[in-house]
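Undergrad: Build me a structure from this.
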Amino acid sequence: MQNALTKEINTTNLPTKEGRFGEFGGSYIPPQLQAVMDEITQAYEQIVQDPAFLNELSDLQKHYVGRPSPVYHAKRLSDAVGGAQIYLKREDLNHTGAHKINHCIGEVLLAKKLGKKKVIAETGAGQHGVALATAAALMGLECDIYMGAVDIKKEAPNVSRMKILGATVVEVTRGTKTLKDAVDAAFEAYLQDPVTQIYCIGSVVGPHPFPMMVRDFQSVVGIEARKQIQEMTGSLPDAIVACVGGGSNAMGIFSAFLDDKLVKLYGVEPAGRGLDTPDHAATITKGSVGILHGFKSLLLQDEKGEALPVYSIASGLDYPGVGPQHSYLHSIGRVIYDSATDREAVEAFYGLSRMEGIIPALESSHAVAHAIKLAQKMSKDEVILVNLSGRGDKDIDFVMEHYPLVEYEPQEGGDGFEEFLAHIKQK
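TA: A predicted model of the protein is given here:
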C-alpha cells in the first residue's frame, strides 16, 4: 500500500514542496489557516510512511470498500457501436457506489490521527457527502455536509443516505445554490474552527496538500486498473477516458499511466447545453488562470476574476475550477481535455443501461459518451478503458422526469437498442 500512495509522486516528482504543479496549485489562504495546512501536510507525510496506517487502510479497502473493483469488458456495447473495445473500471461497485470512498476513508483516518472531533465537507452530486458520512460513522466522528439547495432537491436519495448515516446536511441557499457555493460555505465553517474539525475536501482541488492527498488516495484506482487490463488484454489500453469536474476520479486512474506515452488520456468536461452558451462547466476548455478556494488553476471567471455561474446536468461536475494537476497536464499536452453535452451524457446513460445492464452516474455518463465517439474512430483491436466513477441510483428520478425514456424508443416496434445506437453512429 505504501507504493500505491507514493508511486505517482515518485514518477512525476510533483507537486513541489510548495504544492505546485508547474504554475498551478499552491496555497492562497489566510496565515492562521496556513499554519493548520502545514500541520495537515506534515501529518500526512508522516502517516503515509506508517506501516500501521497503511495496513489499516489496506484492510478497509479490501474488507469494507470492496477493493479491488473489477474491470469489465462492455462487449455488447462495443460490438454495437463499432470500432475499439470498451472496458469499464467499475468504481460504481464500491461501497457507497462511487470512487469517493477511496479518499474519504483516508481523510477520516488522518483526522483521527490528528485528534479531530468533526469532519466537514461540501458535496454536489452527494457521492462525496455519502462517502464521508459513511467513513465518519465507521470511525465515530461527527460530520457536517454542505450542499446547495438545487443539488439537495436534485439528489434527494443521497441526502437521505447522509442523514441516515448520522451526518448533518447544511443547506446552502446563496448564489447559484450549487457546488461552488457549498464549497464557499464549508470553507467559511472550517475557518471558524480549524482546531477541532478538519475540512475533508471532495476532489483534487483546494490549497496544498489536498490536491496531492486526494490524488494519492485515489491512485489505487489506476494501480489496480493497470494490472487488470493487462491481465485481460495482454497489453496496456490505447486510451483511458474519465469525466472531469474537480477531477479526483480522473487523477486516480490517470496517475498510473502518466509515464506511458503511448496511452492516450482523455478528460471529459461538462459541455452542458453547449459550449457556445453560458450553460456549461468546461473549465479547461473555456477557462483562464485564476485563484479560487485557495489554489491557482484554470477557472471560469469574469473580467474581475470572480467565478462565473456554471451548469451541468451532473451535479458533481458543475464546478467553475479544476484540480491544479489537470491544468498542468493540459498545459504540457499530456492529457487531452474534451467535453460532452447534457444530451450526449443522457444518451450514454440510457445506452449503457440498455446494452449492458449497468446504470451509470450522470457524471460517469460524460466519459461513456466520449468513449462511444472515440471508439468509432479506432480499430476493433484497440482498447478504451473508461473509469466508471459512480452508479446512477441517485440520478434515476431526475432523468426519468426530465429526459423520459420514450425519447429514446423506436417509433415502430423493437426494443430501442438498435435505434439508439444508430442515432449515436449518425453523429
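
Undergrad: Please count neighbours and contacts with C-alpha atoms only from this point.
TA: Will do.

Undergrad: First-to-last residue distance for stretch 264-280?
TA: End-to-end distance of stretch 264-280 (C-alpha to C-alpha, to the nearest Å): 25 Å.

Undergrad: Then stretch 131-150?
TA: Using C-alpha to C-alpha, one end of stretch 131-150 lies 20 Å from the other.

Undergrad: ok, which stretches of the stretch 51-200 of the chain are strands?
TA: Taking DSSP state E, counting those that start in this stretch, the strands of the stretch 51-200 of the chain run over residues 71-73, 85-90, 118-123, 142-148, 168-172, 197-199.

Undergrad: any residues touching the longest one, and which ones?
TA: Right, the one you point to is strand 142-148. 117-124, 126, 129, 132-133, 136, 166-173, 176-179, 181-183, 185-186 (C-alpha atoms under 8 Å, 6 or more residues apart in numbering).

Undergrad: Quick check, Gly247 in contact with Ser203.
TA: Yes - the pair Gly247 / Ser203 is scored as a contact, 6.3 Å apart, by C-alpha atoms under 8 Å.

Undergrad: quick one more, to check against the first:
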Amino acid sequence: MGEPRARGRFGEYGGRYAPESLVEACREVAEAFREAWADPGFRGALARLLAVHAGRPTPLTPAGRLSEALGVRLYLKREDLTHTGSHKINNVLDQALLAARMGRRRLIAETGAGQHGVATATAAALLGLEATVFMGERDIERQAMNVFRMRMLGAEVVPVTTGSRTLKDATSEAMRHWVGATGDSHYCIGSVVGPDPYPWMVRELQRVIGDEARGQCAAELRTGVPDYVVACVGGGSNAAGTFAGFADTPARLVGVEAEGGAGAARGRLGVLHGCRSLFLQDDDGQITQPHSIAAGLDYPGVGPEHAHLRDLGRARYVTVTDDEAVGAAVRLARTEGIVPALESAHALAWVIRAAGDGDLPAGSTVLMTLSGRGDKDVSTLKELL
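TA: Got it, this is the predicted structure:
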C-alpha cells in the first residue's frame, strides 16, 4: 500500500474529479503534504502531539472471555482510548498542523457520527484555528452529544438539510463551501475518500494504527502476525490505516460494511465527491441513499484504494446488519467491559458470526481495530434495548 499512480490512481479508481478552483487547491495540499512529510521537524511535531495530546500508542487488548467463547484468539487495537474517543484524531492533528504550515486559519470538515467533527474542533482549539463542521440534520439529531462537544470546543456546526441529511450530503456541502474559501481555509476530509491527494494522505496518517499493531502483534503472538486483520468500513480510513501495516504479510484482510451502505461489496463504478470508486447507484447511475444504524457507516461508497484492494483480491469485504451490530456491542460490553462505537461493532459482529459458522477456523488469531468508543451511541442503544 504505497503511493497511488499518476493522477492519484489506485488501479482504475481515484483521481481528482473536482471544479477547477478545487483542482488547484488539491494540488497545493498535495505539494504541501509531500514537503511536510519529508521534513523531520514536522514529523517530530506530529509525533509529539500524537503522544502527549492524543495518547498514542494505544494498547492491544486481548479479549479473553469472548475469545474463549468464540474459539479464536481475538485482540483489539484500542483506538477508542485515544483523546476524543476514536481514530479520527490521528488524521486531524496532522491536517491541522499542515493547514497552519500553509497559512490557512480555518478548518472545514464534514462529519457523520460526529467523531471527525469533534476531532477537528479539538485540533482547531489546540492550534488556535477556526473550525466549521457540516453535519446532516438527521445525524445532528442522533448524535446530539457530539454536536454539543463540537460547539463547546468553539466550532461552528452547520446543519445540512438537503438529500438524506446524513454524511453524503454533509460531504457535498463541505466541498461546495470550500470552493469559495480556498484562500484562507483547509478542507480536513475525515476519510480515505475525495479527490487526490486525500485518499492516500489520510491513509498515510492513519497507518500509525497498523504500524503500531504490527509491532504489538510481533511481541504478543507466537507467529508474529495474526491470521486475520478486521476493521469496519464506511469511507474506510481506520481500515486503510490498519491494513497498511499488514499488507505485505500473509494476514487475511477483512473490511466489514453496513448491510445498507455496502459500497465495496455491492457498489458500481462511479464518481462522487471528487474521486472514481464504487458507489451504490440505481440503474440510471444516480447515487442511492444508504442506511446504517451507525452514522459513520452511512455512506454510499468506499474509498478508491479499498475498491482496488477488492479487485486485487488482497482484501475481502463483507456486510452485517444493524441487529448484528447491536448484538455485538452488547456482547462486548458484557464479556469484556468495553462499550464500542456502533461502527466498530460491525467489525465485531462479523468476527462473532464467522467464528460461529466456521468462516474463521477454530484457533485463528484475529486482530480487530476498535475504531471508537460507544458513548455517542448510548441514546440509540437505550431506545433499542
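
Undergrad: And the TM-score, once the two are fitted together?
TA: Between these two chains, after superposing, the TM-score reads 0.98 (TM-score structural alignment, normalised by the length of the second structure); 382 aligned residues with a C-alpha RMSD of 0.9 Å.

Undergrad: Now do the contacts for the equivalent of Leu22 of the second structure over in the first structure.
TA: Counting by TM-score structural alignment, Leu22 of the second structure corresponds to Leu33 in the first structure. For Leu33 of the first structure, the set of contacting residues under the criterion of C-alpha under 8 Å, 6+ apart consists of 191, 194.

Undergrad: again, but for Gln85 of the first structure
TA: Remark: with contacts taken as C-alpha under 8 Å, 6+ apart, Gln85 of the first structure is in contact with 73-75, 78-79, 375, 380-384.

Undergrad: how close does the alignment partner in the second structure of it get to Ala218 of the second structure?
TA: Across the two structures, Gln85 of the first structure finds its equivalent in Arg73 of the second structure, going by TM-score structural alignment. Counting by C-alpha to C-alpha, the separation of Arg73 of the second structure from Ala218 of the second structure is 15 Å.

Undergrad: Likewise for Thr122 of the second structure?
TA: With distances defined as C-alpha to C-alpha, the gap from Thr122 of the second structure to Ala218 of the second structure amounts to 33 Å.

Undergrad: aligned partner of Leu388 of the first structure in the second structure?
TA: With TM-score structural alignment defining the correspondence, Leu388 of the first structure maps onto Leu370 in the second structure.

Undergrad: My guess is its match contacts Ser344. True?
TA: Yes - counting by C-alpha under 8 Å, Leu370 of the second structure does reach Ser344; the two are 5.4 Å apart.

Undergrad: Who has more neighbours out of these two?
TA: Higher neighbour count among Leu370 of the second structure and Ser344: Ser344, with 32 against 29, using other C-alpha atoms under 10 Å.

Undergrad: Against the second structure, what's the mean shift for the lengthiest helix in the first structure, could you check?
TA: With secondary structure taken from DSSP state H, the first structure has its longest helix at helix 210-233. If you overlay the two and look at helix 210-233 of the first structure, the average distance to its match in the second structure is 0.5 Å (mean C-alpha distance after the TM-score superposition for the first structure).

Undergrad: Kindly report the same for stretch 343-353 of the first structure.
TA: So stretch 343-353 of the first structure averages 0.3 Å relative to the second structure (mean C-alpha distance after the TM-score superposition for the first structure).

Undergrad: quick one: that stretch aligns where in the second structure?
TA: Counting by TM-score structural alignment, stretch 343-353 of the first structure lines up with residues 323-333 of the second structure.

Undergrad: what does stretch 50-61 of the first structure give?
TA: On the basis of TM-score structural alignment, stretch 50-61 of the first structure is assigned to residues 39-50 in the second structure.
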